[in-house]
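Novice: Based on what follows, work out the 3D shape:
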Amino acid sequence: MEETLAIFISSTLRLAMPLILAASGELVSERAGVLNLSLEGMMLTAAFFGALGSWATGVPVLGILCAVLATMVLAAVQALLSVNLRANQLVVGIGFNILALGATTLLYRIIFGGLSRDEIPGLSKLNIPGLSDIPFFGTAFLQQSVFVYVGLLFVAGIWAMLKYTSFGLAVRAVGDEPRSADKAGIPVARTRWLAVLITGFMAGLAGSFLSIADIHTFTENMTNGAGYLALAGVIFGGWNIGRTIGACLLFGAATALQFQLPAMGINVPTALLLMLPYLLALLAVAGVVGRLEPPTALTLPFQRGK
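Specialist: Okay, the predicted model is just below:
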């Protein structure tokens, strides 16, 4: 029973990690007033270019850099449309997601061939002699990909930035009261641009985690709604990074149950297990978990003097 629980905790952390990375980046953008509904498309793009870079160079770290570069380009276009051109953020996000799905599917079939499952160079799991073999604790926490621990450092950096830096204060100001922030001398457009770029960076890490650190390959539409779950995690967490991480862990646990319960001999309808993380996300978005108060200016464009 103890070993089963350790495996479940390990699976939960692994499955939640891309959600945590993406949600922590999206949190910064939403706190600044910009909704990146394109998070799903960003993650899918990162997963593809991460796999392509790792496959082409044989170096997983270069694959991660390719993934981040690709999503930073998408984030820059998103910022241009949402911040400078004041386009509808929902429409822009949906458009990006459709484009990413079509483009990655086409490129995947052209480069790798239809239904290819060739394994690509990936990041290995952490193995600390003596510690990784500790009963329960070692299995649960010290047998993950190195990417998990590096990713947690980035998430901790996001938390510290929002809580302790002047930029974090500016992010919160332009997300709640952009006109007051502008009058106080805070550059609203630049702050929102940087916030969206941070989202792109973290989405790049999240997508490349899937293809390089988790399954070591790329498949069509491999994100399979992970970006939307990350968005729901931000809402479920009430735009607080600690609660957002908790929500992502909950979604990861719900996904892990799909594999854990059958292995334990517990017969639960497969459809119910597949639906569980999305049902939790729906409850979060619907506000069933409690009253939600998003940043006041979320999705609202800002134009000086109007």
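Novice: rest of the way, CA atoms for contacts and neighbours
Specialist: Will do.
Novice: just the helices in the stretch 51-200 of the chain please.
Specialist: Assigned by DSSP state H, counting those that start in this stretch, the stretch 51-200 of the chain shows helices spanning 60-79, 89-111, 137-141, 146-164, 166-176, 178-183, 188-208.
Novice: To compare against the first, here's the next sequence to fold:
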Amino acid sequence: MSTAVLDTPREEKTEIVKNWKNPTILSVIAVISLILLGFRAPAKQVTFRLGDGIRWADIPNLQIPAVAYGWVAAVVMIALALFSLVLMNRGKKMPLILNVVFWFFFISGILVWAIGSASSSNVSLVSILSGALALSIPMIFGSMGGLLCERSGVVNIAIEGQLLFGAFSAVLVGSMTDSPWAGLLAAMIGGVLVSLILATFSIKYLVDQTIVGVVVNVLVSGLTGFFFTRILQANPAELNSAPKLPGFEIPVLSQIPVVGPVLFNQSVLIYLMYIVVGLIWFALNKSKWGLRTRAVGEHPKAADTLGVNVNRLRFSNVLMAGAVAGMGGAFFTLVSVSTFNADMTSGQGYIALAALIFGRWKPLGALMASLLFGFSLQMQFVLSGLGTTIPTELLAMLPYVVTILAVAGLVGRSRGPAASGKPYIKG
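Specialist: So this is what the prediction gives:
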């Protein structure tokens, strides 16, 4: 008599990969915050004015005791950091909402501590946020330009050059025509010209994209510096004095407390930014062009098999990216100031590239990352104006330190488009 042996399926053991990087970073920041915000908090009352720009109501000021708020923020961050360690020990990640709470208390706690450490502790929250939004504009447009390139499979290191040449073109044409709109159009064309160099060498001649981007940045820096010295400074009244783009207030919306004056009483370039970011998000996610762009950036050979002309789409998208980044360059000479100075972009093109990486190559993510970097840049100016005890050298480093921390530690695991930086050869 034979007996049948039934094979029972073996339970597969899945090994959970534990990534301790983010919980460790949160813990270190929480401990530093405990020392800084709790034990070293200034014994002052910080006052935030909330009613600036509001005409229909008298909104009371927000008064925050620096010591009490510092301890609350530090305790909450310590608790969340410990919770993230417990979750990671179980192989789980901390929910996004709790990460948002952690960074809210960290940023607000540092803000209260820094203003409390200054000689004047009475500031306008509307002015801080409005300035942060305005300073974010070059980085937002730059990161959107980088997004169009990288989602197509082309690494765009040349954002700095696109911003700089856009600023130069805007002031030159704007001054000659006495029209800020002509200057804005010239900034877009200037960005396209820089992109044309990048696209020609990296797509047509298959030169390493990173090297081309770096060379383009050096070329534009030298070229605009030469023209500034030889041409603009020789006749500043006619060639280096452009009119500014107008600003206007949107009725009703501009009267929403705090948010209204910040978002809806701005320069026209900021309203254009809202439109550009919305269009890029919609086109990238909801249109046939967006589907083809994402396919070319992830798997160009498969896209080619389906009839997409890979290199032509990449070429056109890189040129489009130049126009978008050029609009960001116009901020420097048509919104911020009316004159051009050599290398006035001060590395913001590289920060825009970092914002793109921090935002995980998504329009809204890059937007939020750019706003974070713009806020850090604004805090440098605010704290300098308030007479803080923090050394000015440290304040000047603030935007770049935030950039390094964001890309190196806080972004976590992220993967760019699979074909980014890889030239496509049909065959």
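Novice: follow-up on the earlier one: buried deepest among the helices of the stretch 51-200 of structure 1, which one?
Specialist: Mean neighbour counts were taken over these using mean count of other CA atoms under 10 Å, and the top value, a mean of 27, falls to helix 188-208.
Novice: in structure 2, what residues pair with that helix?
Specialist: Using TM-score structural alignment, helix 188-208 of structure 1 corresponds to residues 310-330 of structure 2.
Novice: with structure 1 superposed, average distance for the matching stretch?
Specialist: Between stretch 310-330 of structure 2 and the corresponding residues of structure 1, superposition yields a mean separation of 0.9 Å, by mean CA distance after the TM-score superposition for structure 1.
Novice: One more: stretch 189-196 of structure 2?
Specialist: When structure 1 is overlaid, stretch 189-196 of structure 2 sits 1.6 Å from its aligned residues on average, using mean CA distance after the TM-score superposition for structure 1.
Novice: would TSV of the helices of the stretch 51-200 of structure 1 with distance to Glu119 of structure 1 be doable?
Specialist: Conversion of the helices of the stretch 51-200 of structure 1 to TSV gives the following (distance: least, CA to CA, whole Å):
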stretch	distance to Glu119 of structure 1
helix 60-79	12
helix 89-111	14
helix 137-141	25
helix 146-164	18
helix 166-176	40
helix 178-183	48
helix 188-208	14
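Novice: Out of those, flag the one nearest Val285 of structure 1.
Specialist: Taking CA to CA as the measure, the helices of the stretch 51-200 of structure 1 were each checked against Val285 of structure 1, and helix 89-111 came out nearest at 15.3 Å.
Novice: what helices or strands is that closest one leaning on?
Specialist: If you count contacts as 3 or more CA pairs under 8 Å, 6 or more residues apart in numbering; DSSP states H and E, helix 89-111 of structure 1 packs onto helix 39-57.
Novice: In structure 2, what stretch matches the helix it packs on?
Specialist: Per the alignment by TM-score structural alignment, helix 39-57 of structure 1 matches residues 159-177 in structure 2.
Novice: cool, stretch 242-253 of structure 1 as well?
Specialist: Across structure 2, the stretch matching stretch 242-253 of structure 1 (TM-score structural alignment) is residues 364-375.
Novice: Centre of the chain to the matching stretch, how far?
Specialist: Taking the mean C-alpha point of stretch 364-375 of structure 2 and that of its whole chain, the gap between them comes to 4 Å (CA atoms, centre = their mean, to the nearest Å).
Novice: mean deviation of it from structure 1?
Specialist: In the superposition with structure 1, the aligned residues lie an average of 0.4 Å away from stretch 364-375 of structure 2, counting by mean CA distance after the TM-score superposition for structure 1.
Novice: contact partners of that stretch?
Specialist: Contacts to stretch 364-375 of structure 2, defined as CA atoms under 8 Å, 6 or more residues apart in numbering, come from residues 129, 131-136, 139-140, 143-144, 277, 281, 351-352, 355-360, 399, 402-403.
Novice: The equivalent of Lys426 of structure 2 over in structure 1: neighbouring residues, count only.
Specialist: If you follow Lys426 of structure 2 across to structure 1 using TM-score structural alignment, you land on Arg304. Residue neighbour count, defined by other CA atoms under 10 Å, stands at 10 for Arg304 of structure 1.
Novice: roughly how far apart are Arg304 of structure 1 and Asn84 of structure 1?
Specialist: When distance is defined by CA to CA, to the nearest Å, Arg304 of structure 1 is 11 Å away from Asn84 of structure 1.
Novice: Check Gly237 of structure 1 too.
Specialist: Looking at Gly237 of structure 1 against Asn84 of structure 1, where the rule is CA to CA, the gap reads 29 Å.
Novice: ditto for Ile7 of structure 1
Specialist: Looking at Ile7 of structure 1 against Asn84 of structure 1, where the rule is CA to CA, the gap reads 47 Å.
Novice: between those two, who's got more neighbours?
Specialist: Comparing Ile7 of structure 1 with Asn84 by other CA under 10 Å, the one with more neighbours is Ile7, at 19 against 16.
Novice: what does that one align to in structure 2?
Specialist: Under TM-score structural alignment, Ile7 of structure 1 pairs with Ser127 in structure 2.
Novice: State the helix or strand in which its match lies.
Specialist: Under the assignment given by DSSP states H and E, the secondary-structure element containing Ser127 of structure 2 is helix 125-150.
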